[in-house]
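Participant: sequence and predicted structure below; questions after.
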Amino acid sequence: MSHKQAPKHRNPLDLADIDDALSSEEKAIRSSVRSLLADQVDPYIGEWFEKGELPNVRELARSFGEMGLLGMHLEGYGCAGMSAVDYGLACLELEASDSGIRSLVSVQGSLAMFGIWRWGSEEHKQQWLPAMAAGEAIGCFGLTEPDHGSDPGNMRTFAKKDGTDWVLNGRKMWITNSPIADVAVVWAQTEEGAESGSNGIRGFCVPTDTPGFSAPEIHHKGSLRASITGEIVLDDVRLPADAAFPEVRGLKGPLSCLNEARYGILWGSMGAARTAYSTALDYAGQREQFGRPISGFQLTQAKLANMVVEISLGTLLALHLGRRKDAVGLRPEQVSIGKLNNVTKAIEICRSARTILGGNGISYEFPIMRHMTNLESVLTYEGTPEMHTLMIGQAVTGQAAFR
């Protein structure tokens, strides 16, 4: 039986010493990402959010590309080829700054780039991935439609053969990066499904300068304001035959991309939670009421203790799933466990942290309200909590309850 004395050093942001489970290389990657964000994002993100803009986005993308953050977990074609844990730690730091910044990186790398890397032709990969990895080209991912969010199998966007060409018509909604994108990965129904009675969804690599393609920006958002969001409108967009992804059919293609993005979210949400918790912890130590700091009162300590417990549990879950993804891969329900738990807990942490700041908690002088409103979007994109609950329920019971 071991009777070793635990080290006396304690870090209130990592009370469980989860850092001890990380390698020196993983810590170095995390530190590099944090330094970049501290220099290029953190001093400005509050103003960007309040104004509802993300200026110099291409300059920021190039900086991320130089660090290897774009498609960092992919191999070849100029991608960094780092581990799933490396990518997860980067997402945590990105979202500790802002969910919109993490969305820029994860839509680029886990949706658009992964879609091309996993399902595109060799020509698609050679044409787009090196430029996207460098941040010289921006991608977006067109799946969600105005009337079909959680039910993508019934999408109305349609790709019809005309000779050897494809002609696409339809509309996608809530598409991160679409107004500034150079290439869009678009999923559409085809005649293959209509003829066979099966799901004939196919993916297409669509240069955004193709005639008939437009991407009007969505304004008046109350969340993810430091993120560029738009529609995709396809009006007789004519593409050559080789624009279609050659092999994948049905929902397997887009859902595989969504699982990549969801993995980044389950890490990233813990970054937003950490920022809210650390802000509340600092504030509680400085704010005095009844003659002493409010951190000395039991109810405040209970809130802070609950926050650090949930952050510890959520980060451990993310690390476990990351190690498993690197070793053997993840099943969809395992990603759902992480996304459902970590995002809902992060929102609870932000709300509790806000109460410690009282009225100051709603001020944009502090980051908590910004993170709280951002997480309301993160909660429902890449799968609503209801859908993730049902995915877990199906895995547990063997019964599908989606319809």
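Facilitator: The structure has been received and is ready for your questions.

Participant: could you use CA atoms for every contact and neighbour count after this?
Facilitator: Fine.

Participant: and the strands in the stretch 1-150 of the chain?
Facilitator: Assigned by DSSP state E, counting those that start in this stretch, the strands in the stretch 1-150 of the chain fall at 139-142.

Participant: quick one: the helices in it?
Facilitator: For the stretch 1-150 of the chain, the helices defined by DSSP state H, counting those that start in this stretch cover 24-40, 45-51, 57-67, 84-97, 99-106, 114-119, 122-133.

Participant: which residues belonging to the last one are considered buried?
Facilitator: Okay, so that is helix 122-133. The neighbour-count check on helix 122-133 (16 or more other C-alpha atoms under 10 Å) flags His124, Lys125, Trp128, Leu129, Pro130, Ala131, Met132, Ala133 as buried.

Participant: thinking Met391 is in contact with Val335, fair?
Facilitator: No - under the criterion of C-alpha atoms under 8 Å, Met391 makes no contact with Val335, lying 9.9 Å away.

Participant: one step back: of all the helices of the stretch 1-150 of the chain, which one comes closest to Ala401?
Facilitator: Checking those against Ala401 by C-alpha to C-alpha gives helix 114-119 as the closest, at 27.9 Å.

Participant: other residues contacting that closest one?
Facilitator: Under the criterion C-alpha atoms under 8 Å, 6 or more residues apart in numbering, residues 71, 74, 124-125, 129, 185, 205, 245-248, 253-254, 257, 260 lie in contact with helix 114-119.

Participant: stretch 141-154 now?
Facilitator: Applying C-alpha under 8 Å, 6+ apart, the contact partners of stretch 141-154 are 107, 111-112, 155-156, 171-176, 178, 184-187, 199, 201, 232, 250-251, 254, 383-384, 387.

Participant: at 6 Å what do you get?
Facilitator: Ala112, Met155, Lys172, Met173, Ala184, Val185, Val186, Trp187 (C-alpha atoms under 6 Å, 6 or more residues apart in numbering).

Participant: please compare the first structure with the one that follows:
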Amino acid sequence: MSLQPTPHPEAKKLTDADYPDFLLLDADLPADVIELRDRIRAFGRDVVFDVINEYWERAEFPPEVIKGLAELGIAGGQISGYGCPGLSELAMGIVARELAMIDGSVNTFFGVHSGLGMGAIHTLGDEEQRERWLPAMARFEKTGAFGLTEPYHGSDAVSLETSARREGDEWVLNGHKRWIGNGHQGDVIVIFARDEADGQVKAFVVEKREDGSYPEGYRPTAIEGKFGKRAIQQADIEIEDLRIAETERLQNCNSFKDVNKVLGATRGGVAWEAAGHGVAAFAVARQYALDRTQFGAPIAGYQLVQEKLATMLAGVTQNELLCRRMIELIDRGEFTHAMASMMKMQTVRNSLEVCRIGRDMMGGNGVLLENRVARHLSDMEVVATYEGTDSMQALILGREITGVSAFTNVKR
């Protein structure tokens, strides 16, 4: 007797009806956002699902996915002009949710390229620089990256140590970056460094040469050995006497406050991503419970399994409610950093639980890539780390609640 469940006709290519919308929230989406949602789901079914497990296991990014993303026409998100679609906050949230439902590595690749790379150039560059880089990036003819994090400065990125020294019409950069998504093969990479003259953070664009090489002094290496988001690689980048022309310095970045403008614009996307991973895990686990037979009956008919499914559904629905409220507050101009921390903290906690319950419910089959839940679970562990760990979000929220900062030790 096979230990595998009887294959469901859409086991690897879930239909729209398989995804939960228990409180009918998607029913209220504008028609254009529903059309966008459905196009992304078709992209997942037709382009990604058949190849992603193989590439995920090999720790490589599937090139056909880039072509598919280009055809979706969503690069640049909310940016208007320069070949970008000018999407609404809600539409961008749905994009993040839907891409995460497909695969976390694909969502991260898109977020790094569109939200951080293109977002930095649009927010921090001048008009000539926007015209120079954004149209090609919108078409995915060039891919982007965002070089902020350093080996010793993750949560305290404001303390970055990479330096920039001006020499005439050039800048000389020295330092070390780490965990830079697509930083080892992107075409347009935004690097942040501290100006030795005034101590302020500036932004510089490193562009790949026509022969595919990087300028001398930019030495990226792909980080190996990850157990999550394996299909999108991050780079460890050594920067030594890297010369950047003044024309490649983003002209509107003059302090870390300017960097925060980019980070603030992407923060909500992490909550939407967490929501997407949870939805996917629930949908797969639900179908598995209906297909899997034990002791002469589908496991969906057992009380413990139904309790697990009910808990999972409650978690994904709470995430959706949080994300929809977040959009309302952003549109009203009332969304705060502390609110963002709560959104990230709670949606991640919910989706981690949902993915863990789903993997447990599927037994040994839950660890197989072909059943998807293990991939979403390991990717969620990564989501729990970037854009601020659970502990960091809790400290931000705790400071908001009490008015007392607990980020540093207090001498008593």
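Facilitator: Arrived safely. Keep in mind that this is a model prediction, so the values were computed, not measured.

Participant: what lines up with Leu250 of structure 2 in structure 1?
Facilitator: Alignment note (TM-score structural alignment): Leu250 of structure 2 maps to Phe245 of structure 1.

Participant: isn't that match up against His124?
Facilitator: No - in this structure, Phe245 of structure 1 is not within contact of His124 by C-alpha atoms under 6 Å, at 8.6 Å.

Participant: quick revisit: by neighbours, which of the contacts of helix 114-119 of structure 1 wins?
Facilitator: Most neighbours among the contacts of helix 114-119 of structure 1, by other C-alpha atoms under 10 Å: Gly71, with 32 neighbours.

Participant: mind checking how far that residue is from Gly100 of structure 1?
Facilitator: Going from Gly71 of structure 1 to Gly100 of structure 1 by C-alpha to C-alpha, to the nearest Å gives 17 Å.

Participant: ditto for Ser214 of structure 1
Facilitator: To Gly100 of structure 1, Ser214 of structure 1 is 22 Å away according to C-alpha to C-alpha.

Participant: so these two - more neighbours on which side?
Facilitator: Set side by side, Ser214 of structure 1 and Gly100 show more neighbours around Gly100, with 27 against 19, by other C-alpha under 10 Å.

Participant: distance from the centroid: which residue in structure 2 tops it?
Facilitator: Of all residues in structure 2, Gly296 has its C-alpha farthest from the mean position, at 42.0 Å, by C-alpha atoms, centre = their mean.

Participant: Gly264 of structure 1: which of the contacts of stretch 141-154 of structure 1 is nearest?
Facilitator: Using C-alpha to C-alpha, Ala112 is the member of the contacts of stretch 141-154 of structure 1 that lies nearest Gly264 of structure 1, at 14.0 Å.

Participant: please report how far the aligned partner of the closest one in structure 2 lies from Gly183 of structure 2.
Facilitator: Matched by TM-score structural alignment, Ala112 of structure 1 corresponds to Gly117 in structure 2. Separation of Gly117 of structure 2 from Gly183 of structure 2 (C-alpha to C-alpha) stands at 11 Å.

Participant: mind checking how far the equivalent of Val404 of structure 2 over in structure 1 is from Ile392 of structure 1?
Facilitator: Mapped onto structure 1 by TM-score structural alignment, Val404 of structure 2 lines up with Gln399. From Gln399 of structure 1 over to Ile392 of structure 1 the distance is 10 Å, taken as C-alpha to C-alpha.

Participant: what about the two, which has more around it?
Facilitator: Using other C-alpha under 10 Å, the more surrounded residue of Gln399 of structure 1 and Ile392 is Ile392, with 19 against 11.

Participant: from Ser155 of structure 2, how far off is the aligned residue in structure 2 for Ile228 of structure 1?
Facilitator: Using TM-score structural alignment, the partner of Ile228 of structure 1 in structure 2 is Gln233. Separation of Gln233 of structure 2 from Ser155 of structure 2 (C-alpha to C-alpha) stands at 20 Å.

Participant: more neighbours: which of the two?
Facilitator: Shown here are Gln233 of structure 2 and Ser155; by other C-alpha under 10 Å, Gln233 has more neighbours (24 against 15).

Participant: ok, how many other residues are close to the residue in structure 1 that Gln294 of structure 2 lines up against?
Facilitator: In structure 1, the residue paired with Gln294 of structure 2 is Gln289, using TM-score structural alignment. Gln289 of structure 1 has 12 neighbours, counted by other C-alpha under 10 Å.

Participant: buried residues in stretch 187-199 of structure 1?
Facilitator: The neighbour-count check on stretch 187-199 of structure 1 (16+ other C-alpha under 10 Å) flags Trp187, Ala188, Gln189, Thr190, Glu191, Glu192, Asn199 as buried.

Participant: what's the counterpart of the first one in structure 2?
Facilitator: Just to be clear, that refers to Trp187 of structure 1. Counting by TM-score structural alignment, Trp187 of structure 1 lines up with Phe192 in structure 2.

Participant: contacts only, for the nearest residue to Ala241 of structure 1 once chain neighbours are set aside.
Facilitator: The shortest distance from Ala241 of structure 1 to any non-neighbouring residue, by C-alpha to C-alpha, 6 or more residues apart in numbering, is to Asp165 (5.0 Å). By C-alpha under 6 Å, 6+ apart, Asp165 of structure 1 lies in contact with Leu239, Pro240, Ala241.
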